[in-house]
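> sequence plus the predicted model coming up.
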Amino acid sequence: MSSPPASPGDTDLHLPGTPGFKRLNGAMVLAGLAAFGMLYAAQPVLPQLGEEFGVGPGAASLTVSATTGALALAVLPAAWVGRRWGRGRTMRWGLVASVVLTAAVALAPGFAALVVLRVLTGLALALVVGVAMGHVGSEVHPAGLGSAMGLYVAGNSLGGVLGRLVTAGVSDLGSWRGGVAALALGAAVATAAFWRLLPDSVEPPDDLPGRDAVVERGVGSPVALAALLSIPFWLMGGFVAVYNYLGFRLSDPPFELPPAVLGLVFLAYLAGTVASAVAGRAADAFGRPRVLTVAVLVMAAGTALTVPDHLGLVVAGLVVLTAGFFAAHAVASGWAPVVGGAASGRASAAYVMAYYAGSSVFGLLLGTAWTDAGWDGVAAAVGALVALALAAVVVVTTVLRRGPRGGPDASRHAREPGVL
């Protein structure tokens, strides 16, 4: 029996094991390193920012929420720019602008100027983060999409931990300004390497006959897509809130950890680096619903472990929570262009927008839970967000197994791990 004919342009996409696939993955890991280091540059020094500028924890966290909020608002325009100007060029110049703005943050004369610079940084980073997932989805052959997206998310988590370690470590030796400046320097090096390594685009043109077939068996279900896009909103909201307010908890009694030691807590991100890469491959092999459900439940378990006032349990819980979150993110982000069908690029952009909207909204709102009920309040709120995400997973899976269009393809979609 002969193999089915390849879709037009399908063979041009990067296949696993090819030089282009390796270069693309390496470049996207570098983009994640630089972008996510800069995105959360203020998070490990929130207590120092509050002390220098005389603002409380909720206001200090605005230096994170304002950045992610600006990024969320700019994602769809950034995706449009990427399509018109070229995704590779857009990401390159977005990283350059972000490096310049992060260096300027280290010189901010006051809190208002600091927040404005962080907003501008979020807008610049949208040109990277808002385009990256769509770029991977458009350049990589369906056979390697899960693993490629997992590696990109692994780079995100690695950038998060390295950025936080640099900022926290240098700030403990001098000031938070020195920490942010050192981070900007590291991001500049990663940007230069990304600029050189990123391969030329191989994405088939939009008007190529059969172009939609190049997208991995897109299922195009609006209900499933809406439920799927809510998952990063809930999960990222809870995740960023944990890291925003954990620093305040661990710097207060009974822990009273100094800034450099607090920075080491972010090593938990390494669990996310490993988990996202593993989850991406597992989703290709076993199906997205199973892996995503397990990942969300792991995040819930990690949240519960952080509640007791025992440093070992708090750290263990943070590791488990981080692994679960990044595994879920890797799977859900790779699922978005599939559920989006022919609108795969816009689905990826909408996913990123929902992701950072959750970060901005709940990263700020859960400051009330911290102020009113301490860590117990934060953990309870995060638990509720995780429960909403789990319900959304059930909705996506149920809708797709019944058939994205209610037709005879329902059973086929339910059987294929690459789709579900």
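Alright, I've got the coordinates.

> alpha carbons only for contacts and neighbour counts from here, please
Will do.

> all helices for the stretch 1-150 of the chain, in order.
19-39, 46-53, 57-60, 62-85, 87-105, 111-139, 145-173 (DSSP state H, counting those that start in this stretch).

> below is structure B, check it against A:
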Amino acid sequence: MSERSHLRLQLVVFTLVAASFTNIYLTQPVLPVLQAEFAATTLQVSFTVAAVILGIALANLPFGVLADRLPIQPIILTGGIAVALGGLICAVTDNLWLLIGARFLQGLFIPALTTCIAAYLAKTLPIERLNVVMGAYVSATVVGGLGGRLLGGWIHPPLHWRYAFVSAAVLILVATFLALKQLPRQPKVDNIAREQPRFLSLLRRWELVRIYLAAAGGFFIFSSVLNYLPFRLAAEPFSFSTELITLLYLVYVMGIFMGPLSGRISNRIGSGNTLIGGPLLLGSSVALTLLPSIVAIILGLLGLCAGFFAVHAAAVGSLNRRLTGGQGRANALYVLFYYVGGWIGITGSGFAYTQWGWQGVILICLLLLILPFMAGLGERRDVRR
């Protein structure tokens, strides 16, 4: 594959992944608005985010198997149409539980666009390019996550959050058909189903499991902080509007640079060192958000994004460097752990926020830092052997 073809592939993948992630976080900045509109509790409206993440977690293993067995094009077509349909249902419903159900539907089919593309990259790209390209993949998740938050809470007025779902549905359809047209077809391999590792055999490899746990712990922390930040900033002593809260999500742009940069850092200093440094930065950053200062909040969010994406990119790169086959299933397990961690984080931190406020959320996040930190120690120890 020529350099120009590589760049075109990266652009197509970037567009598809970014459009997919735009749909995940649409309601996050307008959770207080949804709470008032549907006369619901904080925990109930948080399900509009948690349901997507739960759907992604549940669907990853089936799509991981499909990614090892089927061409990428029909998988992408099915996923793109289903995600767009779920978004349009969200745009027209007046029932909170139907909204949550449609969000769950979106989550079930997002892995067709994200997990399967990760497996496609792992199978088609040379190993020396994989870390950097996976970093670019992570950057696409950043652009999509930021785009969804801006669509939901800023580009469209917060009270008109339904239009954000229409915009996201159009975007995912455009990205889907662009991918169908531009992605090169995988060469047929007669023994494609032979020698594929089973999920249980992958889970028996501790060097992979600790990477999965690092992903779960990292996303637990990241999703918990960003999901309940609007409630903290809407209350005293800040009393910010939804538009101003949404603007603070612009610090998320840090991940656009941290994705590819983390890949290069991991190549230079090793994934183990990156997985050790990332949690240390994460811990100090989330602790900063306890201070009643907007400057501390902004600095904490910047450090949160930098630390999280360093952990995420290093973990994805480390996982795929260890694989000689079954990339679809191994990446599906990674994303399963990743999103189960996020779902547990949002749900568990919802109870913590209700009982103990912001301090309870941050305490739980600090405890979960042990997972990526221990993974980093293990990765560094393996390199020294």
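Noted; the coordinates are in hand. The shown structure was predicted, so the numbers you read here are calculated from the model rather than taken from an experiment.

> now the TM-score, please.
TM-score of the superposed chains, computed with TM-score structural alignment, normalised by the length of the second structure, equals 0.92; 379 aligned residues with a CA RMSD of 2.3 Å.

> picking that back up, can you list the helices of the stretch 1-150 of the first structure in TSV and add distance to residue 196 of the first structure and mean neighbour count?
Converted to TSV, the helices of the stretch 1-150 of the first structure look like this (distance: least, CA to CA, whole Å; neighbours: other CA atoms under 10 Å):
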stretch	distance to residue 196 of the first structure	mean neighbour count
helix 19-39	8	25
helix 46-53	34	18
helix 57-60	37	21
helix 62-85	18	23
helix 87-105	10	22
helix 111-139	16	25
helix 145-173	17	27
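
> with distance to residue 243 of the first structure added, can I get these in a markdown table?
Formatted as a markdown table, the helices of the stretch 1-150 of the first structure follow (distance: least, CA to CA, whole Å):
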| stretch | distance to residue 243 of the first structure |
| --- | --- |
| helix 19-39 | 13 |
| helix 46-53 | 10 |
| helix 57-60 | 12 |
| helix 62-85 | 11 |
| helix 87-105 | 20 |
| helix 111-139 | 18 |
| helix 145-173 | 11 |
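
> looking at those helices, which is closest to residue 212 of the first structure?
helix 111-139 (10.9 Å; CA to CA).

> centre of the chain to the closest one, how far?
Distance of helix 111-139 of the first structure from the chain centroid (CA atoms, centre = their mean, to the nearest Å) equals 12 Å.

> in the second structure, what residues pair with that helix?
On the second structure, the counterpart of helix 111-139 of the first structure by TM-score structural alignment is residues 96-124.

> how about residue 127 of the second structure, what does it touch?
Residues counted as contacts of residue 127 of the second structure (CA atoms under 8 Å, 6 or more residues apart in numbering) are residue 321.

> also residue 309 of the second structure?
Neighbours of residue 309 of the second structure in contact, by CA under 8 Å, 6+ apart: 138, 255, 258-259, 262.

> cross those residues against helices and list the overlap.
138, 255, 258-259, 262 (DSSP state H).

> let's have these in a markdown table, adding distance to residue 108 of the second structure.
Output for these, formatted as a markdown table (distance: CA to CA, whole Å):
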| residue | distance to residue 108 of the second structure |
| --- | --- |
| 138 | 20 |
| 255 | 25 |
| 258 | 28 |
| 259 | 25 |
| 262 | 29 |
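
> closest one of the residues you listed to residue 301 of the second structure?
Nearest member of these to residue 301 of the second structure, counting by CA to CA, is residue 255, at 11.1 Å.

> so the closest one sits against residue 307, correct?
No: in this structure, residue 255 of the second structure is not within contact of residue 307 by CA atoms under 8 Å, at 9.2 Å.

> filter the contacts of residue 309 of the second structure by whether they're kept in the first structure.
By both residues aligned by TM-score structural alignment, their matches' CA atoms under 8 Å, the contacts of residue 309 of the second structure still in contact after alignment to the first structure are 138, 255, 258-259.

> sorry, back to before: right, and the helices of the stretch 1-150 of the first structure - which one's nearest residue 198 of the first structure?
helix 19-39 (5.1 Å).

> next one: the closest one to chain centre, how far?
13 Å.

> how about stretch 148-161 of the first structure?
Worked out by CA atoms, centre = their mean, stretch 148-161 of the first structure lies 8 Å from the chain centre.

> what is the corresponding segment of the second structure for that stretch?
So stretch 148-161 of the first structure sits over residues 133-146 in the second structure, by TM-score structural alignment.

> list of residues touching the matching stretch?
Here stretch 133-146 of the second structure has contacts from 10, 13-15, 17-25, 118, 249-250, 252-253, 255-263, 309, 312-313, 316-317, using CA under 8 Å, 6+ apart.

> for the aligned residue in the second structure for residue 23 of the first structure, give its distance to residue 77 of the second structure.
Per TM-score structural alignment, the equivalent position to residue 23 of the first structure in the second structure is residue 8. Separation of residue 8 of the second structure from residue 77 of the second structure (CA to CA, to the nearest Å): 19 Å.

> map residue 186 of the second structure onto the first structure.
In the first structure, residue 186 of the second structure lands on residue 201 (TM-score structural alignment).

> surely residue 320 of the first structure and residue 302 touch.
Yes: here residue 320 of the first structure lies in contact with residue 302, judged by CA under 8 Å, at a distance of 4.7 Å.
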